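# need coordinates for the following:
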Amino acid sequence: MACGRMYRMHHMYDTEHIDEKWFNLYKGTTKYYLTASEQLLYRTCPNKKYIAKVMFLAVVARPRYDFHRKQHFDGKIGIWPIVEKIEALRSSINRPKGTMITKNVSMTRTLYRKFLVEKVFPSIRAKMPARRWSTVVVQQDNAGPHVLENDAELEIEGKVDGLSIKMRCQPPRSPDLN
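Reported below is the predicted structural model:
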């Protein structure tokens, strides 16, 4: 300690990390082992170099033992696809018009807020270890469509059911979280 300062590490039990992740719908080459009665899955793709991607919203926390439930909390809060189901406007060889198809959605601040209120906050309340009197901090990166730390609607929604949920942006140039 050259400067004479004491650094204290935060235990991060009350912090949830939220981030968007991209995943491929399938691999370019896939090996299947089928029985004689099974048929090979039909995969539609213009060519094997074109593989569609889907964005997911993932929330994780620090794993720990939950003494109230007498079980280990694995830290997995949830993962949700950022897609929408719409009707096909035209028919094709593979499907008729009006069939429900899945499309990627571009992430906006209103969509992000909707995901937080409808999916993330209820999942945090259901899965977090039983410390109902504490404040849970949801830490997000500093991307453009993310909500502000002092968003009025999220502050109201975060104080429902006795658990206070607050938003926080990750520190700039943080080596642990980038």
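# C-alpha only now, for contacts and for neighbours.
Will do.
# ok, Val60 touching Val120?
No - using CA atoms under 8 Å, Val60 is not in contact with Val120; the gap is 10.5 Å.
# which neighbours do these two share?
Shared contacts of Val60 and Val120 (CA atoms under 8 Å, 6 or more residues apart in numbering): 77-78.
# between these two, which one's more packed in?
Between Val60 and Val120, counted using other CA atoms under 10 Å, the more crowded position is Val120 (22 against 18).
# need the contact list for the more buried one.
Applying CA under 8 Å, 6+ apart, the residues contacting Val120 are 59, 77-78.
# let's see that with 10 Å instead.
18, 57-59, 77-80, 113-114, 126, 138 (CA atoms under 10 Å, 6 or more residues apart in numbering).
# go on, Phe23?
52-56, 81.
# after the helix or strand hosting it, which helix or strand is next?
Using DSSP states H and E, Phe23 maps to strand 15-24. Using DSSP H and E, the helix or strand that follows strand 15-24 towards the C-terminus is strand 53-61.
# would you mark the buried spots in that next one?
For strand 53-61, the neighbour count (16 or more other CA atoms under 10 Å) marks 54-61 as buried.
# quick one on the thing from earlier: closest to Ser134 out of the contacts of Phe23?
Nearest to Ser134, judged by CA to CA, of these is Phe56 at 27.9 Å.
# burial measure for the closest residue to the closest one other than its chain neighbours, as a count.
Nearest non-adjacent residue to Phe56, counting by CA to CA, 6 or more residues apart in numbering: Pro81, 4.3 Å away. Pro81 is flanked by 16 other residues according to other CA under 10 Å.
# to compare against the first, here's the next sequence to fold:
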Amino acid sequence: MEMEEKEAQRKHTNAIKPLLTDTNKNNRLFFCISSCIYDEQTYGFKFSDMSNIVHIDEKLFYLTRTQQMYYLTPREPEPHGEIQSKRFVPKIMFMCAVAKSMYSSEGELIFDGKIGTFPFTAQVLAQRRSKNRNRGEQENSIYNKDTHKPEGASKIIYNQQDNAKPHILDNDPIFREAANQDGFNIHLVQQAPNSPDMNKAAYNYTQLVRAVTGAFEALEHHTLSFVWITLQVCKVEVLNKLGGINYHIPHMNKSKLAREGRLPDYLTVRKEIIYESLSHLDVNHLEVAYCTWEIKIKRFSIKQHNQQ
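Predicted coordinates for the structure are as follows:
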């Protein structure tokens, strides 16, 4: 009997997720529906290309952990780490910007999707000599990545950011002046609130910056392609859950599909899912949803479906 109970049990690590209000769910529904366009050929729905959307976010990296596990050989000495205060571990904030990888019709990479990762540090001269550098040497250097816009790419760009209070809005006058220069039309888009699924030894500061930027440079372009497909999968699940967050991300075997040349650029969405989601939108979001589609749906078809 004990053996049967033991076999019936399974290990599970539960992650706490944001508590969503009805307004949050409605905003999430609208956010996902706004990413869909009406396909006139199939009379169905699909996700937009998303090639003109940039995702930006900030993340804090601590110089070290207060506790860390190591695997050592029998005679290997134990690592020793020191810090002035365990309660106030030094940290650096990085801002990262990525977009969808772009390929030519022959499958040749023309843009890897990596715009850059930027540490919030300054170039200063060391005032005192230390074990890490001599007096007068530069420290906390910023490493930027030179980027080039591929030919034929859209100049209408959407930068998606979370709802952190320090973020400016799209109508900020200083931002609008800078965003419309050189023929560009750049917009700031706020993702739905409480939706983190809609947007992955001790060091000194210079070593930490090098480690983070090095990891970013090592990121493969096909990994970013997989991320954008996974984002669409998450949006489909949000529509299935009517804005909820209690879902598991389905596996697609993206690596196998990519090797076989069958990885799609976008996913399709069943009409039944769109209709059910529309029926749960409030009136204001529903009217805006019609206007965001490139080809509007005939309203009587939706009403007819809801009356069934």
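# TM-score of the superposition?
Comparison of the two superposed chains (TM-score structural alignment, normalised by the length of the first structure) gives a TM-score of 0.58, and 141 aligned residues with a CA RMSD of 3.8 Å.
# how about stretch 141-149 of the first structure, which residues of the second structure does it hit?
On the second structure, the counterpart of stretch 141-149 of the first structure by TM-score structural alignment is residues 162-170.
# picking that back up, out of the contacts of Val120 of the first structure, which end up buried?
The buried subset of those (16+ other CA under 10 Å) comprises 18, 57-59, 77-79, 113, 138.
# looking at those, which two lie furthest apart in space?
Ile77 and Arg113 (17.1 Å).
# tell me the SS of the most centrally placed residue in the second structure?
The centre of the second structure sits closest to Asn199, judged by CA atoms, centre = their mean, with a distance of 3.1 Å. Look at Asn199 of the second structure: counting by DSSP: H, G, I helix; E, B strand; the rest coil, its state is coil.
# isn't it right next to Asn163, touching?
No - counting by CA atoms under 10 Å, no contact exists between Asn199 of the second structure and Asn163, whose distance comes to 11.3 Å.
# who touches both of those two?
Joint contacts of Asn199 of the second structure and Asn163 (CA under 10 Å, 6+ apart) are 191-192.
# what span of the first structure lines up against the helix ranked longest in the second structure?
Longest helix in the second structure, counting residues (DSSP state H): helix 221-240. Following TM-score structural alignment, helix 221-240 of the second structure has no partner segment in the first structure.
# quick one on the thing from earlier: got the buried residues of strand 53-61 of the first structure as TSV, with distance to Asp14 of the first structure columns?
Listed next are the buried residues of strand 53-61 of the first structure as TSV, based on distance: CA to CA, whole Å:
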residue	distance to Asp14 of the first structure
Val54	29
Met55	26
Phe56	23
Leu57	19
Ala58	17
Val59	13
Val60	11
Ala61	8
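# of the residues you listed, just say which sits nearest to Arg109 of the first structure.
So of the buried residues of strand 53-61 of the first structure, ranked by how close each gets to Arg109 of the first structure (CA to CA), first place is Leu57, at 13.6 Å.
# once you drop chain neighbours, what's closest to the closest one?
Per CA to CA, 6+ apart, closest to Leu57 of the first structure is Glu20, 4.6 Å.
# just tell me what that neighbour corresponds to in the second structure.
Match for Glu20 of the first structure (TM-score structural alignment): Glu58.
# now Ile37 of the second structure: how far from Met198 of the second structure?
18 Å (CA to CA, to the nearest Å).
# touching, Phe94 of the second structure and Val212? I think so.
Yes - counting by CA under 10 Å, Val212 is a contact partner of Phe94 of the second structure at 8.6 Å.
# can you give me the helices for the first structure?
109-115, 121-127, 152-158.
# output those as a markdown table; include the columns distance to Cys169 of the first structure.
Below are the helices of the first structure laid out as a markdown table (distance: least, CA to CA, whole Å):
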| stretch | distance to Cys169 of the first structure |
| --- | --- |
| helix 109-115 | 14 |
| helix 121-127 | 17 |
| helix 152-158 | 14 |
